[in-house]
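Asker: Provide a 3D model corresponding to the input given below.
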Amino acid sequence: MNTSPEQKLAYQKRLNRELKELFVLTRGRIHRADYFLMCIMIKGVDEIMALIPEEPVWWLIIAIPLWILSFYIGLCAMTKRLRDIGLSGWMLIPAYLFIGAGFIGTEIVEDMTLKVSLLGVMLIPFIILLFWPPQRKDNKYGPYDEFSIFNGAGAYNKKKANKPQGE
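Answerer: Predicted coordinates for the structure are as follows:
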């Protein structure tokens, strides 16, 4: 399938806008695949933070800003994913309390089996948001859009091309 330069430029502009909205803004909705991408990126930042030396200077210069950035990106992603489901972003408060309790519990508990269990329990909000189906219609948080970073404009344009004329 040949695409014109105008179509490629339109796709690039849309992709740039989507990436900016994906990382920076809390408004709108995101698809499950985009949410998964965000979770992987946050996990990557977490792995980078594990490599940072434990001296306070390194933590002050690198680790704390990285943690704040990954926390904000995760907050944006979870808020948008909740909106895609049709729920308010305020539903994150119980989820973060749940996750925070799990983190505190893993620091207090000595038994490794219980620690692993608590880590598994902490993943429940992430897994729910990953697999819960979206509202496939416009809702009060934004219009339903078939475009996703993983789907790409090719899938989006293919579906548009298959629609009968006049729609």
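
Asker: Could you use CA atoms for every contact and neighbour count after this?
Answerer: Will do.

Asker: what about Ala95, how many neighbours?
Answerer: Counted with other Cα atoms under 10 Å, the neighbours of Ala95 add up to 16.

Asker: ok, now which ones touch it?
Answerer: Contacts for Ala95 were tallied using Cα atoms under 8 Å, 6 or more residues apart in numbering; they are Pro125.

Asker: Let me know the helix or strand that it is in.
Answerer: Ala95 belongs to helix 92-108 when elements are defined using DSSP states H and E.

Asker: Tell me which residues of that helix come out buried.
Answerer: For helix 92-108, burial by neighbour count (16 or more other Cα atoms under 10 Å) applies to 92, 95, 98-99, 102, 106.

Asker: how about the helices of this structure, start to end?
Answerer: Per DSSP state H, the chain carries helices over the ranges 5-24, 32-50, 56-58, 64-85, 92-108, 112-122, 124-131, 152-161.

Asker: List the buried residues in the fourth one.
Answerer: In terms of neighbour count (16+ other Cα under 10 Å), helix 64-85 has its buried residues at 66-67, 69-70, 72-85.

Asker: for it, packing partners?
Answerer: Applying 3 or more Cα pairs under 8 Å, 6 or more residues apart in numbering; DSSP states H and E, we find helix 64-85 packed against helix 5-24, helix 32-50, helix 124-131.

Asker: Would you do the same for the sequence below? I want to compare the two.
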Amino acid sequence: MIAPHQFTDALFTGNGRIGRLMFVLGLGAVTAVALLAGLIPPAGWTGEALFWAIRLPLLFVLFCLMAQRLHDIGRSGWWAAPATAIVWMAPSPMGEFRDEVSVALHLIWFGALAVWPGQKVFNRYGAPPSALASTTGPKTA
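Answerer: Presented below is the predicted three-dimensional model:
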């Protein structure tokens, strides 16, 4: 059972580690809010302001999720920045941005983070997520 504070910690902090399940749940929450935000008509400056008022916090939450998942794998959370920039700015062979290429790269990137197993031992980012944690203390390699 996931406690509510564990979910909010996963969404709003880039510290520590999260497992695959928490990552997928967080990604689902971000996707649901993004889809709902996409229903807002971008009419005039108020629509644009509302668009960015929703999307920027979602981007922050997405970076927090990716950073913690990368920590669980044993990598720096800063890898989320260039990886996301490459995924979002993927040009097509014709030199223009293509939605299909971007979606495919998103699926590959987030899919890899969702299935890549985390380290089962204590690493420099902390103890393993609670599902893998030992009841007798941190494990050593």
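
Asker: what's the angle from the helix holding Ala95 of the first structure to helix 64-85?
Answerer: Helix 92-108 of the first structure runs at 140 degrees relative to helix 64-85, counting by axes from the mean of the first three to the mean of the last three Cα atoms, to 10 degrees.

Asker: number of nearby residues for Trp79 of the second structure?
Answerer: Counted with other Cα under 10 Å, the neighbours of Trp79 of the second structure add up to 14.

Asker: For it, what is the corresponding residue in the first structure?
Answerer: Structural alignment (TM-score structural alignment) places Trp79 of the second structure against Met91 in the first structure.

Asker: Look up the closest residue to its match, ignoring the ones flanking it.
Answerer: Leu82 (7.7 Å; Cα to Cα, 6 or more residues apart in numbering).

Asker: swap in Val30 of the second structure?
Answerer: Leu58 (6.4 Å).

Asker: Next one: that neighbour from Asp9 of the second structure, what distance?
Answerer: 15 Å (Cα to Cα, to the nearest Å).

Asker: How about Ala67 of the second structure?
Answerer: Relative to Asp9 of the second structure, Ala67 of the second structure is positioned 12 Å away (criterion: Cα to Cα).

Asker: Check Val121 of the second structure too.
Answerer: The gap separating Val121 of the second structure from Asp9 of the second structure is 21 Å, by Cα to Cα.

Asker: Tell me which of the two has more neighbours.
Answerer: Neighbour count, other Cα under 10 Å: between Val121 of the second structure and Asp9, Val121 has more, with 19 against 15.

Asker: residue in the first structure matching the more buried one?
Answerer: Aligned by TM-score structural alignment, Val121 of the second structure pairs with Lys137 of the first structure.

Asker: OK, contacts around that match?
Answerer: 143-144.

Asker: could you redo the last one with a cut-off of 6 Å?
Answerer: By Cα atoms under 6 Å, 6 or more residues apart in numbering, the contact list for Lys137 of the first structure reads Tyr144.

Asker: The one 10 residues further on too?
Answerer: By Cα under 6 Å, 6+ apart, the contact set of Phe147 of the first structure is Tyr156.

Asker: picking that back up, just send the helices and strands packed on helix 64-85 of the first structure back as JSON lines, with distance to Ala155 of the first structure too.
Answerer: Listed next are those as JSON lines, based on distance: least, Cα to Cα, whole Å:
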{"stretch": "helix 5-24", "distance to Ala155 of the first structure": "12"}
{"stretch": "helix 32-50", "distance to Ala155 of the first structure": "14"}
{"stretch": "helix 124-131", "distance to Ala155 of the first structure": "21"}
